[in-house]
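1. I would like the atomic coordinates for the input below:
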Amino acid sequence: MQIDRRVSLITLGVADVGRSTAFYESLGWIRSSASQETITFIRLKGVALALFSRASLAEDAGVEDTSPGFSGVTLAHNVASPAEVDAVMEFAVSCGASLVKKPEKVFWGGYRGYFADPDGHLWEVAHNPFAPLDEDGHIVLPE
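-> Coordinates of the predicted model:
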């Protein structure tokens, strides 16, 4: 197996989602209609940016906000199915990643897990049925 060489989503753990959203919008970046009060999604070229509270991001990953190695940033690799999430997670761990949070169904209808690379950088592997992937594997967010 090999994991496709792409990042689907970069999530920044921020102090104030509203303030951060206003900043990125002032840059001319456009908030996706998939955004909610607690999370903002912004479509970039080939990747999406998410703004999520730092505490909520740590909770989602199953780590403490003050954990060594938790920088408040996660990278996501989205795949087409829950079975693919399981396969990618298993493969990453076999290559030396640390399992941080085993894959599970999540309240919003998706399926995801987290692993850390040897330096502790967090990767989310996710299937989001509401954000399909295009033919190149890029996440598709509504405008």
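2. please make it C-alpha for all contacts and neighbour counts, starting now.
-> Will do.
3. quick one: Gly46 is in a helix?
-> No: assigned with DSSP: H, G, I helix; E, B strand; the rest coil, Gly46 falls outside any helix and is coil.
4. can you tell me which residues contact Gly137?
-> By Cα atoms under 8 Å, 6 or more residues apart in numbering, Gly137 lies in contact with 6, 8, 79.
5. so which of these comes closest to His138?
-> Ser8 (6.0 Å; Cα to Cα).
6. does the closest one touch Ala50 like I think?
-> No: using Cα atoms under 8 Å, Ser8 is not in contact with Ala50; the gap is 10.6 Å.
7. follow-up on the earlier one: PyMOL command for the buried members of the contacts of Gly137?
-> Restricted to buried positions by 16 or more other Cα atoms under 10 Å, the PyMOL selection for those reads:
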select buried, resi 8+79
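8. residue contacts, the one residue sitting closest to the centre of the chain?
-> Nearest to the mean C-alpha position of the chain, by Cα atoms, centre = their mean, lies Ala76 at 3.6 Å. Taking Cα under 8 Å, 6+ apart as the contact definition, Ala76 lies against 7-11, 123-126.
9. the structure of the following sequence is requested for comparison with the preceding one:
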Amino acid sequence: MITIGVKNLAAMRDFYEQKFGWSPAAVNKDIVFYKVNGMLLSFFPAKDLADDAGLAEHTSAGSFALGYLVPSEKEVDNLFDLLENNGVEIVKRPVKTFFGAYTGYVKDVEGNLWDVGYNPLIPLDAEHNVITHEDIRHLEQ
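-> Have a look, this model is predicted:
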């Protein structure tokens, strides 16, 4: 499970439910959980997260991207079309990588980056849950 401290829980819920079309796996007034690729992603107010962790103030790593995988390049294109039509900021359109993945980047309403794509080295089950990650030693340079 990954929990992200957010500035505006209602805006984040609206973004993911309206733009991505996600439905919460569990929700209350304080937190929301979504099942994504076989794991739970939760959004919790940043101040409450800092308080819960015993921090004097909210801090952020500032350099991360969340990943969202779909089972084909066509589905990547369809998802980008949907997100663009829903007003999501497209940071980088999908491109094919040297190892066969097809990915691009979008931002949510608080600037979190999502690497959205297809990766043949990460097989998904019928419900789009990550099964494993294939060996990547052959990709070393």
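10. give me the TM-score for these two chains.
-> The TM-score (TM-score structural alignment, normalised by the length of structure 2) is 0.52; 86 aligned residues with a Cα RMSD of 2.8 Å.
11. TSV for the contacts of Ala76 of structure 1, including distance to Tyr24 of structure 1?
-> What follows is the contacts of Ala76 of structure 1, written out as TSV (distance: Cα to Cα, whole Å):
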residue	distance to Tyr24 of structure 1
Val7	20
Ser8	19
Leu9	16
Ile10	14
Thr11	13
Trp123	23
Glu124	23
Val125	25
Ala126	25
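12. quick one: the residue nearest to the centre of structure 1 from Glu25 of structure 1, how far?
-> As for Ala76 of structure 1, its distance to Glu25 of structure 1 is 22 Å (criterion: Cα to Cα, to the nearest Å).
13. looking at structure 2, where would I find the counterpart of the lengthiest strand in structure 1?
-> In structure 1, taking DSSP state E as the definition, the longest strand is strand 98-105. Counting by TM-score structural alignment, strand 98-105 of structure 1 falls onto residues 89-96 of structure 2.
14. by how much does that stretch deviate from structure 1 on average?
-> Averaged over the aligned pairs, stretch 89-96 of structure 2 sits 0.4 Å from structure 1 after superposition, using mean Cα distance after the TM-score superposition for structure 1.
15. which one in structure 2 is aligned with Asn128 of structure 1?
-> So Asn128 of structure 1 corresponds to Asn119, using TM-score structural alignment.
16. nearest spatial neighbour of its match, skipping sequence neighbours?
-> Ala101 (4.2 Å; Cα to Cα, 6 or more residues apart in numbering).
17. contacting residues for the one you found?
-> 117-121.
18. swap the cut-off to 10 Å and go again
-> Contacts here follow Cα atoms under 10 Å, 6 or more residues apart in numbering; on that basis Ala101 of structure 2 touches 72-73, 94-95, 117-122.
19. please apply the same query to Phe91 of structure 1.
-> Contacts of Phe91 of structure 1 (Cα under 10 Å, 6+ apart): 1-3, 85, 97.
20. can you tell me the element it falls in?
-> helix 82-94 (DSSP states H and E).
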